[in-house]
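A.B. asks: Quick one: sequence plus predicted model below, questions after.
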Amino acid sequence: MAECDDGIRIELAWPRPGGVLRCLLHLPAGSTAADALARAVRSEGWPVDALQGWPLGVFSRRIEPGDVLRDGDRLEIYPPLQLDPKEARRRRAAYPRRSADG
């Protein structure tokens, strides 16, 4: 993305049941991830739970809400895990799959 005359453009992506909410935002240079979330709630009508402290990332790299965004970034909101990966492995190990033979 080319830098805007008045700041930066970012994409915001938030996986939700039924699909991913996406929006393009024009923000002043120096805006943080928290600024982008607040703008999405205020101007795009996103639910306030976008600001509930869920993990954030830019192109799958974890960031903090106070991190400054750059032009062209895709800010991602990561929903909480439904099941811890270690617990999922334990459950699979406790109930081994049956083979096709029997």
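C.D. replies: Perfect, thanks for sending it.

A.B. asks: only C-alpha atoms for contact and neighbour calcs from this point on.
C.D. replies: Fine.

A.B. asks: can you map out the strands along this protein?
C.D. replies: 8-16, 19-27, 56-58, 61-63, 74-77 (DSSP state E).

A.B. asks: let's bring in a second model and compare:
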Amino acid sequence: MADASALASIHVQVCYARPDKQFLLEQTVVPGTTIQQAIQSSGIIQQAPEIDVSVWRVGIYGKLKTLDTVLREHDRIEIYRPLIADPKDSRRKRAESKDAKKKL
């Protein structure tokens, strides 16, 4: 028979990537835990103090979620860094650069 504490917990991951290092922390939490609670209890903010979930976006498996989203078994919480450059501007500059090279 399964242990009662095992039944009253779910397993999740908290992940965050920066250019020099990636973090993937396994965590066991109680049912009803929110994304914000899991991030705070995971210790990832101590390991990567630049994280600011009050401003940065978070998601589960690539889908944006709010901090008050309740977690389910095997969810992977992803913390997204803010974009440095607008992707549309970057694409436009690359296209202009290719056009300029073709004209030469």
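C.D. replies: Yep, that arrived. The structure displayed is predicted, hence computed values, not measured ones.

A.B. asks: tell me the contacts of the aligned residue in structure 1 for Leu25 of structure 2?
C.D. replies: Using TM-score structural alignment, the partner of Leu25 of structure 2 in structure 1 is Cys23. By CA atoms under 8 Å, 6 or more residues apart in numbering, the contact set of Cys23 of structure 1 is 11-13, 40, 44.

A.B. asks: redo that, cut-off 10 Å
C.D. replies: By CA atoms under 10 Å, 6 or more residues apart in numbering, the residues touching Cys23 of structure 1 are 10-14, 40, 44, 46, 74.

A.B. asks: Still touching in structure 2? Go through these.
C.D. replies: Checked against structure 2 using both residues aligned by TM-score structural alignment, their matches' CA atoms under 10 Å, those keep these contacts: 10-14, 40, 74.

A.B. asks: any chance of those residues in TSV, plus neighbour count?
C.D. replies: What follows is the kept ones among the contacts of Cys23 of structure 1, written out as TSV (neighbours: other CA atoms under 10 Å):
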residue	neighbour count
Ile10	20
Glu11	17
Leu12	21
Ala13	18
Trp14	18
Ala40	21
Arg74	20
